[in-house]
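**Q** Next one to model:
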Amino acid sequence: MRYMLLIYNDEAAMANTPRDKVEQTLAAYGAYTEALKKSGAYLAGERLRPTQAATSIRLANGKTNVLDGPYADTKEQLAGFYMIEATDIDTAMEWGARCPAASTGTVEVRPIWEMTDYLS
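**A** Modelled structure (predicted):
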């Protein structure tokens, strides 16, 4: 089964992090990504640009409303993701707990709802 590991961090805190700490964090993510790949669990993963680069779209009363920047003001913002293959939720949660973001922010582990499941 496929799972998304959604990574949430505080963008303001990350922006104020000293360069050497940023390099340590990037190295930790590199090692984590390599471990996922070696295990065969890795399917995809990317880092997202800050929420200031986001655009939110809503349809209301037949009108498209576009909002530049983040839609909601929250403590943590979606910073990136990994898509993994795991035999069950417990295995996916083990990978989520190993993600560097689990110690500085939040990793949401969510099963992917396969469209083939819906269409069957």
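
**Q** all contacts plus neighbour counts: C-alpha atoms, from now on.
**A** Will do.

**Q** C-terminal to the longest helix seen in the chain, what's the next element?
**A** Longest helix in the chain by number of residues (criterion: DSSP state H): helix 19-39. Using DSSP states H and E, the helix or strand that follows helix 19-39 towards the C-terminus is strand 42-47.

**Q** list the helices and strands that next one packs on?
**A** Judged by 3 or more C-alpha pairs under 8 Å, 6 or more residues apart in numbering; DSSP states H and E, strand 42-47 is in contact with strand 77-85.

**Q** Next, the angle from the longest helix of the chain to strand 77-85.
**A** Here helix 19-39 points in a direction 20 degrees away from that of strand 77-85 (axes from the mean of the first three to the mean of the last three C-alpha atoms, to 10 degrees).

**Q** and helix 19-39, how far from the chain's centre?
**A** 14 Å (C-alpha atoms, centre = their mean, to the nearest Å).

**Q** buried residues in it?
**A** 29, 32-33, 36 (16 or more other C-alpha atoms under 10 Å).

**Q** for the residues you listed, which one is nearest Trp95?
**A** Leu36 (8.1 Å; C-alpha to C-alpha).

**Q** can you tell me which residues contact the closest one?
**A** By C-alpha atoms under 8 Å, 6 or more residues apart in numbering, the residues touching Leu36 are Tyr42.

**Q** How about Pro70?
**A** 51-52, 54-56.

**Q** let's see this one next to it:
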Amino acid sequence: MKYALLIYGKESDWANASPDEMTAIFAEHGRLSDALGERNLAGEELDLTTTATTVRTTNGQSIVTDGPFAETVEHLGGFYLIEAADLDEALGFARMLSGTVEVRPVVNHCGTP
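**A** Prediction:
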């Protein structure tokens, strides 16, 4: 089953991280990538929320605004798309990262694994 590991954090924490803290964070991601192996289907770090653009469409009318969808303290900073046997295995991978990681199953509309 596919799961999205959605990584949330405070952009200010990342911007103010020391070189040693950044090295430790990159090491966590390296260990996760090694543990996932071929089950890591995709993953990327996202740019800052200041680069985000949100499109809201209702009844065929769209409004485009600068910035993220919601004003929150923590923002989505990156993601992994992984293959895991079940939720417990996906949670185990999420626990390999510090901070907040939302684990969400991916809906399979095609009927194939």
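
**Q** Can you give me the TM-score here?
**A** TM-score for the superposed chains, counting by TM-score structural alignment, normalised by the length of structure 2: 0.88, backed by 111 aligned residues with a C-alpha RMSD of 1.4 Å.

**Q** related to what we said a few turns ago, name the member of the contacts of Pro70 of structure 1 with the most neighbours.
**A** Comparing these by number of neighbours (other C-alpha atoms under 10 Å), Thr51 comes first, having 16 neighbours.

**Q** That residue matches what in structure 2?
**A** The alignment partner of Thr51 of structure 1 in structure 2, by TM-score structural alignment, is Thr49.

**Q** what do you get for Met93 of structure 1?
**A** Counting by TM-score structural alignment, the partner of Met93 of structure 1 is Leu91.

**Q** That match: what secondary structure?
**A** Recorded secondary structure, Leu91 of structure 2: helix (DSSP: H, G, I helix; E, B strand; the rest coil).

**Q** Look up how far Thr100 of structure 2 lies from it.
**A** 12 Å (C-alpha to C-alpha, to the nearest Å).

**Q** how much space between Asn16 of structure 1 and Asp10 of structure 1?
**A** According to C-alpha to C-alpha, Asn16 of structure 1 stands 10 Å off from Asp10 of structure 1.

**Q** Now do Met93 of structure 1: how many residues are near it, please.
**A** Around Met93 of structure 1 there are 18 residues (other C-alpha under 10 Å).

**Q** need the contact list for it.
**A** Here Met93 of structure 1 is in contact with Val109 (C-alpha under 8 Å, 6+ apart).

**Q** change it to 10 Å
**A** Residues in contact with Met93 of structure 1, defined by C-alpha atoms under 10 Å, 6 or more residues apart in numbering, are 3, 5, 86, 99, 107-110.

**Q** Out of those residues, which two sit at the greatest distance?
**A** Longest span within those, C-alpha to C-alpha: Ala86 and Val107, 15.8 Å.

**Q** Who has more neighbours out of these two?
**A** Neighbour count, other C-alpha under 10 Å: between Ala86 of structure 1 and Val107, Val107 has more, with 26 against 19.

**Q** what's the spacing between the more buried one and Met4 of structure 1?
**A** Going from Val107 of structure 1 to Met4 of structure 1 by C-alpha to C-alpha gives 9 Å.

**Q** Now do the shared contacts for these two.
**A** 81-82, 96.

**Q** Gly69 of structure 1 contacts Thr51, doesn't it?
**A** Yes - with contact defined as C-alpha atoms under 10 Å, Gly69 of structure 1 counts as touching Thr51 (5.6 Å).

**Q** Check what contacts stretch 49-60 of structure 1 and list those residues.
**A** 11-12, 15, 48, 64-72, 77-80.

**Q** Tell me the gap between stretch 96-105 of structure 2 and the middle of its chain.
**A** Taking mean C-alpha positions (C-alpha atoms, centre = their mean), stretch 96-105 of structure 2 and its chain are 8 Å apart.
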